[in-house]
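Enquirer: below: sequence and its predicted model.
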Amino acid sequence: MKAFVRANKGFLMFMFLFGVFRTAVADWNPIPSASMRPNLLEGDVVFVNRLAYNVKVPLTDLVIARTGEPRRGDVVTFSSPADGTRLIKRILALPGDRVEMRNERLVINGVVSDYALEEVVQEATSAGRMDALRMIEDVDGRRHRIQVLPQRVAMRDFGPVTVPQDAYLMLGDNRDDSADSRVIGFVPRHLLIGRAERILVSADYQGNWMPRTERFGQSLR
């Protein structure tokens, strides 16, 4: 064993530093599901800035220092408070916000968010193909695309509820096909992993595995 370590100490040091980098500084996250359509597709791999909000002890959720404040509209990766699974969703409500949803429309601190229809497309779902309405959602001045599936049974109403201190309400952009805070509850800050900032690479793994080069390097918003 000692001979192996001596012969490969350079490689072993590289692997150790690489592991520290991935668990404490930056990471990448494959997108396995449709919960963030239309902005993230299955087969996208996103770059995650782990230092956007916190510095943590590697391989733990122990926060050493705060480096920035999560903002409404950020796309973030986090550990599910329900079972620890790594998820990626969008922050829609901040600590202290009073939030509710009425017929798919978000109301935050008494202000109804604005929605504008962008297009209607056919979307493949686990229940078969159905119409998908792609819309621009404007929440407190932060604009992003969302998708709703009117034919699908989904939770379109909740609240009003108040977001606890040091916690966040997360929703998937694919509103009717996302197990988000409507299912798993509010997400405590210490479970945030990092901010997803751009798509690194993308491939159509549900089809012919061809790279989707037009998505490489796309910024997230």
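Expert: Yep, it's here.
Enquirer: only C-alpha atoms for contact and neighbour calcs from this point on.
Expert: Will do.
Enquirer: what's the longest helix in the chain?
Expert: helix 9-24 (DSSP state H).
Enquirer: got the buried residues for it?
Expert: Neighbour counts over helix 9-24 (16 or more other C-alpha atoms under 10 Å) mark 22-24 as buried.
Enquirer: what is the nearest of these to Gly96?
Expert: Ala24 (28.5 Å; C-alpha to C-alpha).
Enquirer: hmm, the closest one is touching Asp61, no?
Expert: No: applying C-alpha atoms under 8 Å, one finds Ala24 not in contact with Asp61, separated by 10.5 Å.
Enquirer: which ones are touching Ala196?
Expert: By C-alpha atoms under 8 Å, 6 or more residues apart in numbering, the contact set of Ala196 is 46-49, 74-77, 220.
Enquirer: below is structure B, check it against A:
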Amino acid sequence: MRKWLKDNRGFLLFLLCFGFVRTAVADWNPIPTGSMKPTILEGDVVFVNRLAFDAKVPLTDWSVARLGDPQRGDVVTFSSPKDGTRLIKRIVGLPGDVVQMRDEVLFVNGERAGYTDLAPATEILTGDVEVTAVRATEHLAGSRRSVQFLPPVGALRDFGPLKVPADHYFMLGDNRDNSEDSRFIGTVPRRLLIGRAHHILLSADITGHWLPRWERTGSAIR
């Protein structure tokens, strides 16, 4: 065993450094669902900066230093407070904000979101059911993002008002009618935030024979 360790110490050191970087500094996440359409698609692989908010002990939620504050509009990965599943959503409510939804229109602190650039899009649901979606640009409190709305399929379109607790964040998926977010799992404590999603590293069309989507590779997440 000692000889094996000596012969392979370079490779073992590489694995140790690689593991440290991925669990404490930077990570990448394959995206299996469409909850963040049209911003992030199924088959995208996103780069996640784990040092955007906190420096943590690897493989734990223990923060050793606060490095930055999450901002409204950030796309972040986090562990679900409901069951620990890793999710990726957008922050729409900061600590102390009052968040509400009326007939799918978002309000933060009483300010109503505006919606522009409305355009139809085709969306394929489970079971290859094709529906017509509506995509729009949502403007609210100095931030904006592309969002998608589906025909009524039992989604939660009215919510709150809810005041976001201290050190917690309210998350929504950009695909508003197909996202398990804070409407269902509750607000997310800061300790469960993993990092900020910055860029799309790679992208493949999982419904089209895994063909590369070169136009998405390297693009920034906004």
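Expert: Good, I have the coordinates. Fair warning: this is a prediction, and the values are worked out from it, not measured in the lab.
Enquirer: just the ones of the contacts of Ala196 of the first structure in strands?
Expert: Judged by DSSP state E, the subset of the contacts of Ala196 of the first structure located in strands is 46-49, 75-77.
Enquirer: mind listing the helices for the second structure?
Expert: Under DSSP H, the second structure gives helices at 2-7, 9-24, 182-185.
Enquirer: average gap between the second one and the first structure?
Expert: Translated: helix 9-24 of the second structure. Mean deviation of helix 9-24 of the second structure relative to the first structure after superposition (mean C-alpha distance after the TM-score superposition for the first structure): 0.3 Å.
Enquirer: quick one: contacts of that helix?
Expert: Contact partners of helix 9-24 of the second structure, identified using C-alpha under 8 Å, 6+ apart, comprise 27-28, 50-51, 55-59.
Enquirer: ok, those residues vs Gln100 of the second structure, which is closest?
Expert: Closest approach to Gln100 of the second structure among the contacts of helix 9-24 of the second structure (C-alpha to C-alpha): Arg50, at 29.4 Å.
Enquirer: my guess is the closest one contacts His198. True?
Expert: No: contact between Arg50 of the second structure and His198 fails when scored by C-alpha under 8 Å: they sit 10.6 Å apart.
Enquirer: of these two, who's got more company?
Expert: The residue with more neighbours, out of Arg50 of the second structure and His198, is Arg50; 24 against 18, by other C-alpha atoms under 10 Å.
Enquirer: spatially, which residue comes closest to the more buried one, not counting chain neighbours?
Expert: Gly195 (4.2 Å; C-alpha to C-alpha, 6 or more residues apart in numbering).
Enquirer: quick one: map the one you found onto the first structure.
Expert: Superposed on the first structure with TM-score structural alignment, Gly195 of the second structure falls opposite Gly194.
Enquirer: for its match, give me its contacts.
Expert: Residues near Gly194 of the first structure by C-alpha under 8 Å, 6+ apart: 48-54, 76-78.
Enquirer: for those residues, give me CSV that also has distance to Gly68 of the first structure.
Expert: Putting these into CSV (distance: C-alpha to C-alpha, whole Å) gives the following:
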residue, distance to Gly68 of the first structure
Val48, 14
Asn49, 11
Arg50, 11
Leu51, 8
Ala52, 6
Tyr53, 4
Asn54, 7
Val76, 13
Thr77, 15
Phe78, 16
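Enquirer: which of the residues you listed are buried?
Expert: Neighbour counting over the contacts of Gly194 of the first structure (16+ other C-alpha under 10 Å) leaves 48-54, 76-78 as the buried ones.
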